[in-house]
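Q: Sequence and predicted structure, then a few things I'm wondering about:
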Amino acid sequence: MESLEADVAETLSLLEALFLPSFFDIMVHLMVHLPAQARIAGPVHFRSMWPVERFLMRLKGSVHTKSHPEGSIMEWSMFTECLTFCSRYLHETQFSRQFRDDEDNSITPFFRSLGRGLAGKCIVSLDHKTWLQAHRYVLFNYANIGSYLDKHAHYLSSIGLRNKRDINRTQHESFHEWFRLHVEERCEEEPEEIKILAKAPMMSAHKYSSYTINGFNFHTESYDEGRSVQNSGVALVAESTSFDRGNNDNTIIGNKPYYGIIKEILELNYHHKGNVVLFKCDWVDNRVQDKWVKTDQFGITSVNFKHLFNTGEKLSDEPFILASQAIQVYYVPDPIDKEWAAVVQSKPRDVYDFDNLEDEHIDNDNGLVVQLSDLNASVTVDIVNGTIPTIRTDIDGTLVDPKKTKK
């Protein structure tokens, strides 16, 4: 900063030899004082009067009765506040209108953009393991992939695999290759989305440090460091399949919550015909119930990040989730046991519950509706007719006569 202060005077002296004296007005001379002011007072946005002047201009424009300017400003303020509050519950306002989307996504709704990157956008080259894990997760979580999984399972049975455990493991390893060959054979009969997915994404992808979707701003763990808020926590309620011990055909299917930290945000490019955003996370090991993820009698879920799985080190790991599936949470460290942290579910910004409170949902920026899962669905509160009782009924109350208490 000291060198800038010395250089600016020399620079202005050199400019005086090139420009007329009328060029050097007070605004040009102001540059001489800017380095000293920045060194003494800090960044200009902490002491600028421009926002104050803009707000005073709005207040001045709200005065319609010059004999009572304060009343006009107060009336305008209440009117604006009421309209802003009501407009959040209406359609096609500045708070709920859809973002412009020039692309026709009627044929490929799966690739429709649900959010947008906020910071740290760059292009990275994926290694084969990361590429395969991401592509595999997209395939298995595509809504219309069920019929192809059944065909592949039938094919595996026909080549000698008998029990469901072996079929499930082999399908996880080889489905993406069989799917590509199967679609190439029936190329003209398949829908456009299936053709795009079968070609697999490119080895280069966009990488973000911050991404907004479903009303949440998600950050990577490295981008979250040093910030006062935590936006890297993520949770997912997913359907998990397990097998009974000693029985390779008896499957147990149930919903299970997963808790993790976002490590990377990747946007896969399907040969410029569609994009899919994924979060790569470190997941807390929840394979054994109430071991590293446990819930106490008060409904508070605690996790231990010293024990992770599906970190992406193995080729069979599943570290990715779709950005549209993510539920934002934050972790509060346990003051007694430092290895544990309590999970708190965040609420999306600018989302208001009305109409049907039981079916909580949010509207995306593009008009799509995404269901929000309740991570604490097992915790119940007795509410009669939608109202919480305000008096206790488990003990006898004491009646106080105000007339007798007066002296």
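A: Done, it's in. Residues are numbered from 1 along each chain as shown.

Q: Going by C-alpha atoms from here, please, whenever you check contacts or count neighbours.
A: Noted.

Q: how much space between residue 269 and residue 124?
A: In this structure, residue 269 and residue 124 are 11 Å apart, going by Cα to Cα, to the nearest Å.

Q: which one of those two has more residues nearby?
A: Neighbour totals were compared for residue 269 and residue 124, and residue 269 leads with 18 against 12 (other Cα atoms under 10 Å).

Q: Could you pull up the residues touching that one?
A: Counting by Cα atoms under 8 Å, 6 or more residues apart in numbering, residue 269 touches 201-202, 204-206, 275-276.

Q: putting a second one here so we can go through both:
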Amino acid sequence: MTHLLVHLVKEIFILGPVFLHNMFPLERFMGVLKKYVHNHARPEGSIAKGYGTEEVIEFCVDFIPDLDSIGVLESRHEGRLSGKGTLGRKTYIGTDDDYFNKAHYTVLQNFSLVDPYIETHKDLLRSEFPGKTEAWITRKHMETFGGWLRKKCQGDESIHEQLYLLAMQPSWHIITYKGYEINGNIFYIVAQDKRSTNQNSGVRIDATDPNGNKQTYYGRIDEIWELEYAPTLKIPLFKCQWVKVTRGGVTVDNEYGMTTVDLSNIGYKDEPFVLVKDVNQVFYVNDMSTKPKRGKNDNDSTKEPKRHIVLSGKRVIVGIEDKSDMSEDYEKDDRILPFKVNKDPSILVNDEDTPWLRRDHNQGTYVKKKFTAVPT
């Protein structure tokens, strides 16, 4: 082996780098081919048949849904940006209850293929109930639109395939999770948050109210659902407790610009669901200025503040699916500023020796330091 080192430099000059002419990859591949030999009288035929069989199987696997071929292990972060359930997967049967219909309606109203049918159904309700208010028409539309669309599209072969799957309603076997990852954020339900050291149940969404005005709604995740319309069409949703935008639910501090919410002021119970891909993560920090004061005979020191300050969450996508801090979508989400001060809080330094000295009282004496040069 010592003599071999003498010839390495010469071989590199003649053949090039070692990885271009070493035999280890070929020897490993020969080990794979030897496993195909089941008839030692015809080793070449066994190798050809085994190799061809493996190629056919790998080709067919690409067309079988929900089946992964044997190969390099999938990263545990795979699917974190597009969305995947990570914690507490369960299945239960939603027997056409009220929440099931509301979840189905939330999915329908967020697909552009369904938009023409929404206006058509509302016009039918207005003609059928001419004396009802627009608010009543909207509630009736939300309750009956799913069944009406199913009858409308049933048997119609001219409509889009995806529209047909949506109209036929999802499976009653609803998949639920306690944790979900999407867009680089980790979301938990409120029950899981109480058992965790981190807070991951806060969400916000920018939507349009019935009057056409854009509003930002804040809430917490109560449940995580996944509706299955087809093996290739699964829609995840968050069932949330939303805070009322009015009546003190959401306020913005005039002096510092902080957004505060009252998590006990719950509203919008008719529309609890929202698509997972449409929300952003927020954190709720206790606003200690709203904590109830203790009385003389009050021994309860565990009272929580009435309001919470809203802070934006940070997406963690660096290193996931080849994302880096230089990627375009690294700062794609709209962040909420923690506060905004209109006044300049900095101290203006003037020509005085002590601009920070208080002059609103005569207590104490300021002595100016004197420096004496010591001869050397």
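A: Yep, that arrived. Remember, it's a predicted structure, so these values are computed and weren't measured experimentally.

Q: Now tabulate the contacts of residue 269 of the first structure in TSV and tack on neighbour count, distance to residue 256 of the first structure and secondary structure.
A: Formatted as TSV, these follow (neighbours: other Cα atoms under 10 Å; distance: Cα to Cα, whole Å; DSSP: H, G, I helix; E, B strand; the rest coil):
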residue	neighbour count	distance to residue 256 of the first structure	secondary structure
201	23	29	coil
202	15	32	coil
204	17	32	strand
205	21	30	strand
206	19	30	strand
275	19	28	strand
276	22	24	strand
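
Q: quick one, strands of the stretch 251-400 of the first structure?
A: Assigned by DSSP state E, counting those that start in this stretch, the stretch 251-400 of the first structure shows strands spanning 251-269, 275-284, 293-295, 301-304, 308-309, 320-322, 327-333, 340-345, 361-363, 369-371.

Q: Off-centre distance for the helix ranked longest in the first structure?
A: With DSSP state H applied, the helix covering the greatest number of residues in the first structure is identified as helix 164-185. The chain centre lies 31 Å from the centre of helix 164-185 of the first structure; the measure is Cα atoms, centre = their mean, to the nearest Å.

Q: Sort out which residues of it are buried, please.
A: Residues 164-165, 167, 171, 175-176, 179-180, 183 are the ones in helix 164-185 of the first structure that count as buried (16 or more other Cα atoms under 10 Å).

Q: And for stretch 50-65 of the second structure?
A: residue 50.

Q: Tell me the spacing between the equivalent of residue 142 of the first structure over in the second structure and residue 85 of the second structure.
A: Counting by TM-score structural alignment, residue 142 of the first structure corresponds to residue 111 in the second structure. Remark: distance between residue 111 of the second structure and residue 85 of the second structure (Cα to Cα) = 22 Å.

Q: quick one, which of these two is more surrounded?
A: When neighbours are counted by other Cα under 10 Å, residue 111 of the second structure and residue 85 differ, and residue 85 comes out ahead with 22 against 12.

Q: State the distance from the closest residue to the more buried one other than its chain neighbours to residue 353 of the second structure.
A: Spatial nearest neighbour of residue 85 of the second structure, excluding adjacent residues (Cα to Cα, 6 or more residues apart in numbering): residue 180 at 4.4 Å. In this view, residue 180 of the second structure and residue 353 of the second structure are 59 Å apart by Cα to Cα.

Q: of those two, who's got more company?
A: residue 180 (25 against 9).

Q: Take the strands of the stretch 251-400 of the first structure and lay them out in CSV including distance to residue 70 of the first structure.
A: As requested, the strands of the stretch 251-400 of the first structure are exported to CSV (distance: least, Cα to Cα, whole Å):
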stretch, distance to residue 70 of the first structure
strand 251-269, 50
strand 275-284, 51
strand 293-295, 55
strand 301-304, 52
strand 308-309, 61
strand 320-322, 52
strand 327-333, 44
strand 340-345, 43
strand 361-363, 39
strand 369-371, 43
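
Q: Looking at these, spot the one closest to residue 83 of the first structure.
A: For the strands of the stretch 251-400 of the first structure, the distance to residue 83 of the first structure is smallest for strand 361-363, at 20.1 Å, taking Cα to Cα.

Q: for the closest one, packing partners?
A: Secondary-structure packing of strand 361-363 of the first structure (3 or more Cα pairs under 8 Å, 6 or more residues apart in numbering; DSSP states H and E): strand 369-371.

Q: any idea which of the buried residues of helix 164-185 of the first structure is closest to residue 104 of the first structure?
A: residue 183 (23.5 Å).

Q: what's the matching residue for that closest one over in the second structure?
A: Match for residue 183 of the first structure (TM-score structural alignment): residue 153.

Q: Now do the contacts for its match.
A: 159, 164, 167.

Q: Am I right that the first one sits in a strand?
A: No - assessed with DSSP: H, G, I helix; E, B strand; the rest coil, residue 159 of the second structure is coil; it does not lie in a strand.

Q: quick one: contacts for it?
A: Contacts of residue 159 of the second structure by Cα under 8 Å, 6+ apart are residue 153.

Q: how about 10 Å then?
A: 113, 153 (Cα atoms under 10 Å, 6 or more residues apart in numbering).

Q: Next: the second one.
A: Contact analysis of residue 164 of the second structure by Cα under 10 Å, 6+ apart lists 149-150, 153-158, 229.

Q: The last one too?
A: Contact analysis of residue 167 of the second structure by Cα under 10 Å, 6+ apart lists 104, 108, 114, 145-154, 161, 229.

Q: what angle do the helix or strand residue 207 of the second structure falls within and strand 233-243 make?
A: Secondary structure assigned from DSSP states H and E places residue 207 of the second structure in strand 202-208. Angle, strand 202-208 of the second structure to strand 233-243, by axes from the mean of the first three to the mean of the last three Cα atoms, to 10 degrees: 100 degrees.
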